[in-house]
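Novice: pasting the sequence and the predicted model now:
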Amino acid sequence: MRIFVFTGLIVLFSITVHAQIYKWVDESGKTQYTDVPPPPGVAKEGKKLNIKSSPISGDHEPNKSRNPGEERLEFDKRQQQKKEQDVKQQAKAEENKKKCIDAQGQLRLYTDSPRLTVPDGAGGIVFVDDDARQRKTADANKAIATFCK
């Protein structure tokens, strides 16, 4: 007898799990929530809400069953990727710092020296004129703006 009562309760509860909930506004302006559709003349905008009566148990992806070992491996993999990304970011920050220092040195060189000489590429040296000095100063300022953040 207990089995029949228990089975009946399970069937009764499983019916309410799949019940649909409706939201509608009555004549007095009150919002009504029911499990039956609203009366035909009362509701101007009845909405059928997609509300589950019981929470979904288990994973978010029902077709994919994972055990704790697989989840741990995935977690370790994500942690390793994050560490690698952090190392790359630190290396890039150090490289940018070096480029910033170089650009500041170049700017100082082009603004502070009265007669600047540079190699001409053929083994000789040439004096830097004002136009070249301005171009080099502008390039150094752009590099500073880019790398010195």
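Specialist: Received the coordinates, thanks.

Novice: okay, CA-based contacts and neighbour counts for the rest of this
Specialist: OK.

Novice: now do the buried residues in stretch 137-146.
Specialist: Neighbour-count burial for stretch 137-146 flags 137, 140-141, 143-144 (criterion: 16 or more other CA atoms under 10 Å).

Novice: quick one, strands of the protein?
Specialist: 21-25, 31-34, 47-49, 117-119, 125-127 (DSSP state E).

Novice: show me the contacts for Ala103.
Specialist: 140-141, 143-144 (CA atoms under 8 Å, 6 or more residues apart in numbering).

Novice: can we see that at 6 Å?
Specialist: 140, 143-144 (CA atoms under 6 Å, 6 or more residues apart in numbering).

Novice: separation between the closest residue to it other than its chain neighbours and Ile56?
Specialist: Excluding the flanking residues, the one nearest Ala103 by CA to CA, 6 or more residues apart in numbering is Ala140, at 5.2 Å. Here Ala140 is placed at a distance of 60 Å from Ile56 (CA to CA, to the nearest Å).

Novice: got another, please set it beside the one above:
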Amino acid sequence: MLKQVLLLLIVSGCGAVAIAQTQPQQTIYKWIDDQGKLQYSELAPPPGVAYETVRKPTGATPGESALSNQQTKEREELARQEAERKEQAEKTQQEAQDQRTKNCEIAKKNVQVLQGDSQIVKTDATGKKVVIDPQQREVELKKAQKDADYFCNP
């Protein structure tokens, strides 16, 4: 009888060890990479990088569930921030393109006017209106053509 109890204890102990070894070790590492982005990985970060262990080996304790929820919230917040940055970058790019288009139209009109036969009146530094001479007209035309080339050609 003692042999049977001893055998039962040995077998159950070996079974417990076998079960413990078959459960995967799920350690999640959290760190900030060299570009300032928050990273999560099952692989350890590069040597010399400070990190934090987010999830310990499986055994599902109540604290781990809270960490998973926190991790999910952090990821959602990062995704939201990234979407906002992307939206702002697209908006800025569109505004720059709109301004470039407007400048192109202005430059084309200036070239057209300067190539015409009508008199060109310009305001000088003192605020007086002055008719420009042919030499000044040529200088202004070159500037306008340069502006048109810059703003109208991508």
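Specialist: Cool, got the structure. Source: prediction; values computed, not measured.

Novice: can you say which of the strands of the first structure is packed in most?
Specialist: strand 21-25 (a mean of 18; mean count of other CA atoms under 10 Å).

Novice: and that strand, which stretch of the second structure?
Specialist: The alignment of strand 21-25 of the first structure onto the second structure (TM-score structural alignment) finds no residues at all.

Novice: ok, back up a step: distance to Phe6 of the first structure added to the buried residues of stretch 137-146 of the first structure, as TSV?
Specialist: Output for these, formatted as TSV (distance: CA to CA, whole Å):
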residue	distance to Phe6 of the first structure
Thr137	87
Ala140	82
Asn141	81
Ala143	77
Ile144	77
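
Novice: check the burial of Gln136 of the second structure by counting its neighbours.
Specialist: 12 (other CA atoms under 10 Å).

Novice: what's the match for it in the first structure?
Specialist: Per TM-score structural alignment, Gln136 of the second structure is aligned with Ala132.

Novice: now swap in Glu52 of the second structure and tell me
Specialist: That one, Glu52 of the second structure, aligns with Asn63 by TM-score structural alignment.

Novice: could you measure from the most centrally placed residue in the first structure over to Pro114 of the first structure?
Specialist: Compute the mean C-alpha point of the first structure, and by CA atoms, centre = their mean the closest residue is Lys82, 13.7 Å away. Lys82 of the first structure sits 50 Å away from Pro114 of the first structure, going by CA to CA.

Novice: for Arg135 of the first structure, same thing?
Specialist: For Arg135 of the first structure, the distance to Pro114 of the first structure (CA to CA) stands at 16 Å.

Novice: so for those two, which sits in the more crowded spot?
Specialist: The neighbour comparison of Arg135 of the first structure against Pro114 (other CA under 10 Å) goes to Arg135, with 12 against 9.

Novice: what's the spacing between the more buried one and His60 of the first structure?
Specialist: 59 Å.

Novice: likewise for Lys97 of the first structure?
Specialist: Computed with CA to CA, the distance linking Lys97 of the first structure and His60 of the first structure is 44 Å.

Novice: which position in the first structure pairs with Asn103 of the second structure?
Specialist: Match for Asn103 of the second structure (TM-score structural alignment): Lys99.

Novice: mind listing the helices for the second structure?
Specialist: For the second structure, the helices defined by DSSP state H cover 2-22, 62-115, 134-152.

Novice: who's in contact with Ile32 of the second structure?
Specialist: By CA under 6 Å, 6+ apart, the contact set of Ile32 of the second structure is 38-39.

Novice: give me the nearest residue to Thr137 of the first structure, chain neighbours excluded.
Specialist: Nearest to Thr137 of the first structure is Leu107, by CA to CA, 6+ apart, at 5.7 Å.

Novice: wait, doesn't the one you found sit right on Ala140?
Specialist: Yes: counting by CA atoms under 6 Å, Leu107 of the first structure does reach Ala140; the two are 5.4 Å apart.

Novice: out of the helices of the second structure, deepest packed?
Specialist: Among these, helix 134-152 has the highest mean neighbour count (mean count of other CA under 10 Å), at a mean of 15.

Novice: could you check the angle helix 62-115 makes with that helix?
Specialist: Put simply, helix 134-152 of the second structure runs at 150 degrees to helix 62-115, going by axes from the mean of the first three to the mean of the last three CA atoms, to 10 degrees.
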